[in-house]
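> Coordinates only, no sequence provided:
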């Protein structure tokens, strides 16, 4: 059974629902109060970061088509349409080269003349052989073109302290040294001044199956030799953090790593119900949808509980919680390489993105960086490519609508969400976050993840506003998605149904929708 939407007229909805054996929609009123506070944090733009791993066709065939390609317009091998799409998305940072791939990657194999670079077998993702034609220069130059800060994931699983220290020197040192000399010989005079560095990845798993105690000691050693080389922007070292609810991992890291060696602690959480049977990215029923939403909402608990542990050792909140892998993960599309993790992206994924970003916004005091997995063709991608074709997914549109929150001051919101109940799952149906930017514009992002109920929202703005405008992402079914045959089936449109009267704002929040409002 397909999911329902307010794409049908309200007059026809009761008849339609009764014909499907369902009850008539009942709109519930939600009273929301905006509570501006001088103590509220700024929503760090880096919450809206992305992730590009050497996995499937994310890099080769996604970002990079090669410098000899005549099929796709490119700049030094990087697709021009990808560059333009990511610039519009305003992505603040991009994480590379992994993921699990990071702890098998030796960066020196990816610099210098491309014809002389050794090949590498991607043992984690499909067992394919890569030629290392996309390396450090290609990635860092790409980041410059799209206006994103690079986030390099260092190899501590199969690498050495010297190897990582050399990488820092190669990309960041402007003086005379063996690595800066080599960089100049390879065509780059000035350093890139990379600020964000991951010290390994998933050290509890594919990064070495370490204990937290062992990893904490390894981190201390590696972090000690990662000099900032006198850059004006101090290097930002991010420890390989916990998987979902592994609170012991965070406890051990915060207890055993001196705060002067630590700028961020990572957290990975995917919206996966059953790791042995993740389910289809296209075919799902309401019970499966509810289960997906339950593990999406789990992010709220994870952020809150990991933050409590960090608060115990870092009450001034100097160390950031960096959720550098998040998103929905389903079974690979039939007929694709199972190691490539290729899936479609539906309106269900738009719900995942909207709810998760609202959670991050509302916890901006501790969550100061995050990375959606992944950018192109892999997992909850924002872009899909097929040879010369490119499309933008529903997740792309949510992140583009939400980028108004970047570096804006959080406005705490107070409301009681109605419940979405399916089977054993009883979940908040509505998610909201709000902010005010430097120009004084207020933005409110709202998600109604209930596929069959409209909700009336009454907002007490706290002060008089003169105008309201907005955009909505919604489609006739939660299964709707963009394909290369219909690349614009799901896209934002203007939302003009919000009614503003002095300090009060009212609107009907349609079923299965994401709305972003702007008030002045």
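Cool, the structure landed. As the structure is a computational prediction, the values presented were derived from the model and not from experiment.
> From now on I want contacts and neighbour counts done on CA atoms only, so please keep to that.
Will do.
> Quick check: buried residues in the lengthiest helix in the chain?
Secondary structure of the chain per DSSP state H: the longest helix is helix 286-313. For helix 286-313, the buried set under the neighbour-count rule, 16 or more other C-alpha atoms under 10 Å, comprises 286, 288-300, 302-303, 306-307, 309-311, 313.
> Which SSE is immediately downstream of it?
Per DSSP states H and E, helix 286-313 leads on to strand 320-328 as the next helix or strand towards the C-terminus.
> Below is an additional structure, to be compared with the one above:
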């Protein structure tokens, strides 16, 4: 059987919307070993650290050009009271993390530690405030504490805790999952609360908050409409009120049921394809929510933020079920690569996305071994690294000249070749995924409107989709040079082995 061949045209001189670097954002919640034992090991740890922040984790994430980090949650955000996490550590009160394992934590990682982490990473902070169990004053005070200069009660408190100058905080979440763990509100209840909280989250000095309202779960389009209505009237004359500047959206790739989501590393071919069908559904969701927003805001002045996405499996056997620790295979990497192709196509409305989560939780970039201290980069990490050239690049439209191979998966159809492209600094970056578990494919790209120069290609694959990295085999799934690329004039032909992710960087004059 011959390989499938896909032909496509890229007009490299036709500019599309800019792919915000923030769609490559990350998420760190007080959940399991994401913060404690992941990012934060304490100042007395034998692991090299800066103020308790693990430096090899910082180094690995800086290699991704990490653009932003969302904290402290997640569901944890709406039970977190920031005042408990400032001041001398020995004086900070402990708290019970009722959402995740019912464990006690000592609040040693708080506001100053998070801001120090962001500074080490070179990442913009994205803070989610407490709407569910907090108050408007509490959130307003936190913004003032972080971002105001001069003299005020919160400024004096910050200075007493060792920070003279304010921080820059661009992104601010008005709660989290208000339809569920963030308060079990109706859309109308939360829309009114978002309007109120957004009013009192002030801009101090030259710090301008980009306020993000807690948006919909999956396909709840009525929730999105309720939030858009709070900002102004329907129609082309839409001039949104400044209560918030964006809406969030949460969607996880779960091929099983909520009670039995499936195993991270033990799965058959049917489960593999069901997973990718669920991941591909992201395109329909982004289209649906964007369509609702377009009815009110055709000028696209209000952003869409997918600040929780990724795979969610049953926890690894023998681990705390409330810690959401799962392994990460080549299948997860292809879920990520498929998401990024979708995100690039929605660059006109999607301004940020945050994978859940960065370390030791759900679809993590990094796994740390609690016994040996070893750090493992996951297959998903490598997709982020291979794709980082898309950050703040101009999206290029991909025009297909042939049918894309597809597979019937139950009642659904999965296109098994996915691709997207962008241009920045004289280089075109093309990302290609072959989702077929067994069959190879070839993609022939005609790069029109430019002169093709040097071509560099890399591939991420392994013997089976179940392959994953461990402390004993840290590079079982790792990128390598891809030689199965041929160039003829403006045509670049790329061979895609089964279950593979490939990037092709082309110098274009």
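Structure's in. What do you need? All values reported here derive from a predicted model rather than from experimental measurement.
> The longest helix of structure 1: average distance to aligned residues in structure 2?
When structure 2 is superposed, helix 286-313 of structure 1 averages 0.6 Å from its matched positions, counting by mean C-alpha distance after the TM-score superposition for structure 1.
> which bit of structure 2 covers that helix?
Counting by TM-score structural alignment, helix 286-313 of structure 1 lines up with residues 269-296 of structure 2.
> so how far is that stretch from its chain's centroid?
15 Å (C-alpha atoms, centre = their mean, to the nearest Å).
> try stretch 447-459 of structure 1
24 Å.
> Assign the most centrally placed residue in structure 1 to helix, strand or coil.
Central residue of structure 1 (C-alpha atoms, centre = their mean): residue 372, 2.1 Å from the mean position. Put simply, residue 372 of structure 1 is strand when judged by DSSP: H, G, I helix; E, B strand; the rest coil.
> so what corresponds to it in structure 2?
Using TM-score structural alignment, residue 372 of structure 1 sits opposite residue 355 in structure 2.
> before we move on, back to that, quick one: contacts for the residue nearest to the centre of structure 1?
48, 49, 50, 51, 324, 325, 326, 327, 380 (C-alpha atoms under 8 Å, 6 or more residues apart in numbering).
> rerun at 10 Å
Residue 372 of structure 1 makes contact with 47-52, 94-95, 270, 323-328, 353, 357, 379-382, 395, 399 under the criterion C-alpha atoms under 10 Å, 6 or more residues apart in numbering.
> Can you list which of those residues are found in helices?
Counted as lying in helices by DSSP H, out of these, are 353, 357, 395, 399.
> Widest-spaced pair of these?
357 and 395 (11.1 Å; C-alpha to C-alpha).
> which of the two has more neighbours?
Just comparing residue 357 of structure 1 and residue 395: by other C-alpha atoms under 10 Å the higher neighbour count belongs to residue 395, 26 against 23.
> The more buried one -> structure 2?
Counting by TM-score structural alignment, residue 395 of structure 1 lines up with residue 380 in structure 2.
> ok now stretch 19-37 of structure 1, how far from the chain's centre?
27 Å.
> repeat for stretch 412-425 of structure 2
Counting by C-alpha atoms, centre = their mean, stretch 412-425 of structure 2 comes out at 18 Å from the chain centroid.
> Stretch 223-237 of structure 1 too?
25 Å.
> End to end on that stretch, go ahead and measure it.
Stretch 223-237 of structure 1 has an end-to-end distance of 7 Å (C-alpha to C-alpha, to the nearest Å).
> Residues touching it, excluding its own?
Here stretch 223-237 of structure 1 has contacts from 151-153, 161-162, 164-169, 172-175, 193-199, 217, 219, 222, 238-239, 260-265, 319-320, using C-alpha under 10 Å, 6+ apart.
> Can you point out the buried residues in it?
For stretch 223-237 of structure 1, the neighbour count (16+ other C-alpha under 10 Å) marks 223, 226, 228, 229, 235, 236, 237 as buried.
> cool, and stretch 104-120 of structure 2?
106, 107, 108, 109, 110, 111, 112, 113, 114, 115, 117, 118.
> looking at the alignment, what does the fifth one pair up with in structure 1?
With TM-score structural alignment as the criterion, residue 110 of structure 2 lines up with residue 135 in structure 1.
> same deal with residue 61 of structure 2?
Checking TM-score structural alignment: residue 61 of structure 2 goes with residue 86.
> Need the three-state assignment for that match.
Recorded secondary structure, residue 86 of structure 1: helix (three-state DSSP).
> check contacts around it.
Contacts of residue 86 of structure 1 (C-alpha under 10 Å, 6+ apart): 50, 92, 143, 145, 146, 147, 148, 375, 382, 383, 396, 400.
> Now, of the residues you listed, which are buried?
Looks like these have 50, 92, 143, 146, 147, 148, 375, 382, 383, 396, 400 buried, using 16+ other C-alpha under 10 Å.
> residue in structure 2 matching residue 454 of structure 1?
Residue 454 of structure 1 maps onto residue 440 in structure 2, by TM-score structural alignment.
> Hmm, residue 4 and its match touching each other?
Yes - between residue 440 of structure 2 and residue 4 there is a contact under C-alpha atoms under 10 Å: 7.0 Å.
> higher neighbour count, the two?
It is residue 440, of residue 440 of structure 2 and residue 4, that has more neighbours when counted by other C-alpha under 10 Å, with 19 against 16.
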